[in-house]
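# Predicted model, plus sequence, below.
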Amino acid sequence: MAACLPPTLFSIPELVHSILLHLPVRDLLRVQRVCRLWKETTDHSLALQRKLFFVPVANADQEPECNPLLREVFPPWFPNHYHDSSDIPFSDDFSPGDLCKTLKWYTDEYRRMRVLSPEASWRRMFPVQPPPARIEEIYTEGGCSCFYRIAKGVIREHFQHLQEPGITMGFLWDVGIHVLEEKWEPKTLGLHWHMFPFIPTEESFKDVHFSRWIEELGPVRNVITMDVRWSNDCYPSGACPSGLSVGYFDPDIIKWDFDEDGNPGV
């Protein structure tokens, strides 16, 4: 169709901008390679940057919307349905090994290298618009026949700038993969998206865990929590790398309420 149009038609910035606004996120990323005008139009348009989940939406009170591209590329990190109550709402459990099997790009070495590049554009994207304000807390719970530990972690104050102006997918990924790979195996990681209101169904009220779900989720707020469950033999061999890390992660970013010897207050 483009061949039948006047050659100058797609050189009009206003028209280009109008066309780009109607493209899906994936296509909008791709068409920036067409020419300099299309790239510059996308880079300098707040509306297009918001559509790409690079810039927060203007209305912070709008109904939350998951990033469709990230949801496609990283399905375990997102709920199947905004109001799914078949399990703990807005949570997906996975181990590093299981996670690899669910990611279509992981088995293709070329695609894996591109996705896990530190410069990959998805790392700058917000997983949800409006973006989650922060990772509120990280819970770990588990043990072996010798002991059982429940701990809570938060992002240290002098690293809070990494969450401004909201959590990017890159930061969420780095924290989650680090926690999964650290020390103990096997693990599951639950992501709780508190910005989505929980809508109970008839089946929800029949479940004995329903009241606990409500208590854990708490009120709707613009934050994410992580819930890690783990178990081990008394003499574990140590965690194995998942192959999902993008690069070096500074473990000091997370402040735990215990130290290496199990003492509180680190």
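Nice, I can see it.

# Could you use CA atoms for every contact and neighbour count after this?
OK.

# Would you mind confirming that D93 is in contact with L180?
No - here D93 does not reach L180: they are 11.2 Å apart, not a contact under CA atoms under 8 Å.

# between these two, who's got more neighbours?
L180 (25 against 17; other CA atoms under 10 Å).

# Now for that one: which residues touch it?
L180 makes contacts with S95, P96, K187, T188, L189, V228, as judged by CA atoms under 8 Å, 6 or more residues apart in numbering.

# Quick one: the helices in the stretch 1-150 of the chain, in order.
For the stretch 1-150 of the chain, applying DSSP state H, counting those that start in this stretch gives helices covering 13-20, 25-30, 36-43, 46-51, 68-73, 96-102, 109-115.

# now the ones you listed as CSV including distance to P89 and mean neighbour count?
Shown next, in CSV, are the helices of the stretch 1-150 of the chain (distance: least, CA to CA, whole Å; neighbours: other CA atoms under 10 Å):
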stretch, distance to P89, mean neighbour count
helix 13-20, 35, 14
helix 25-30, 26, 14
helix 36-43, 36, 16
helix 46-51, 26, 19
helix 68-73, 16, 17
helix 96-102, 19, 15
helix 109-115, 28, 14
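
# ok, second structure coming up, stack it against the first:
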Amino acid sequence: MEEEASATTRTLHLPEILEQILIHLPSRDLLLAQRISKAFQLTISASPKLQRALFFSPDPACPSSPITYLNPATGATSAHPRPQNNRLLLRAFPGVYPTVSPVLVNLPPTREDLALGRPGKEVWSWDVCISFPASPANKSPSDSSESSLPSTADPATAYPYASWRRMYLCQPPCTALHLVRRWRRSRLPAIERPGGITMGDFVDEATKGAVNGGVWSEGYVGSDRDWHFEGVVGEGTG
């Protein structure tokens, strides 16, 4: 029995073997596994594969479920991979959970399109949508003098080094979010990060009262007192 225990211990201290075991855990269990031992924590933090599974590192080619697109003009179908939602954020921010859904995107018209007087083609893409309370319940929507986390968030999320701050909203990461009001998307991004937007980026921008030099306006607050943001994930594919 002691020999078996010793063999198990030696195996779990081999980073390559431990990585292959941990990669099969659900994301929340993988995140909490860092508390088991220093060996587990070091293996998880040093493994690019496990860091991508925890949304700490970008994964441009993450496994995903496809969406089938029917081209009405040709009758042809094609499948496009679906980005992964970061379900770890659902527990930390139950009312501020980014969701990914399919959308049709109108591409700018080409020179040929303009010459023929037709619009740019429509392509399927994926859209990440996230909302954020404009202010605490006891403040008016226009008061942005203080930064605050959503009232629905777990108090533990207020820890300045909480792991959620480094997590991407989805995989592959979204690089730009546009403010949306009454189904109309702003032309310029409100939040933009070439390397991908993390939840920390989003919360900091949404609570500091100003983005890209402009102060939030009460007119942008929806009827549910939320800011609404949307951004395309990846490139559209026809």
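Nice, I can see it. These numbers were taken from a predicted model, which means no experiment stands behind them.

# Superposing both, give me the TM-score.
Here the superposed chains carry a TM-score of 0.56, computed using TM-score structural alignment, normalised by the length of the second structure; 171 aligned residues with a CA RMSD of 4.0 Å.

# which neighbours do D93 and L180 of the first structure share?
Among the neighbours of D93 of the first structure, those also in contact with L180 (CA under 8 Å, 6+ apart) are T188, L189.

# would TSV of the helices of the stretch 1-150 of the first structure with distance to F171 of the first structure be doable?
TSV is the format used below for these (distance: least, CA to CA, whole Å):
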stretch	distance to F171 of the first structure
helix 13-20	28
helix 25-30	20
helix 36-43	22
helix 46-51	18
helix 68-73	14
helix 96-102	17
helix 109-115	15
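
# just so I know, which of these lies nearest V220 of the first structure?
helix 68-73 (21.1 Å; CA to CA).

# Give me the residues contacting the closest one.
With CA under 8 Å, 6+ apart, helix 68-73 of the first structure has contacts from V25, R26, W77, F78, L103, K104, W105, W122, P127.

# 7 Å instead, please
Applying CA atoms under 7 Å, 6 or more residues apart in numbering, the external contacts of helix 68-73 of the first structure come out as V25, R26, F78, P127.

# which residue numbers in the second structure go with that helix?
Using TM-score structural alignment, helix 68-73 of the first structure lines up with residues 87-92 of the second structure.

# cool, stretch 23-40 of the first structure as well?
Taking TM-score structural alignment, stretch 23-40 of the first structure hits residues 25-42 over in the second structure.

# in the second structure, which spans are strands?
66-70, 77-81, 84-85, 99-106, 122-133, 170-171, 176-181, 184-185, 191-192, 210-211, 214-215, 226-237 (DSSP state E).

# Distance of the residue nearest to the spatial centre of the second structure relative to I17 of the second structure?
Residue closest to the mean C-alpha point of the second structure, counted by CA atoms, centre = their mean, is L169 at 1.3 Å. Between L169 of the second structure and I17 of the second structure the distance is 29 Å, computed by CA to CA, to the nearest Å.

# what do you get for G231 of the second structure?
When distance is defined by CA to CA, G231 of the second structure is 38 Å away from I17 of the second structure.

# The contacts of L180 of the first structure: which two are farthest apart?
Farthest pair in the contacts of L180 of the first structure (CA to CA) is P96 and V228. Separation: 12.1 Å.

# Could you say which of the contacts of L180 of the first structure is surrounded by the most neighbours?
Most neighbours among the contacts of L180 of the first structure, by other CA under 10 Å: L189, with 25 neighbours.

# What is the aligned counterpart of that one in the second structure?
Here L189 of the first structure is matched to W227 in the second structure, going by TM-score structural alignment.
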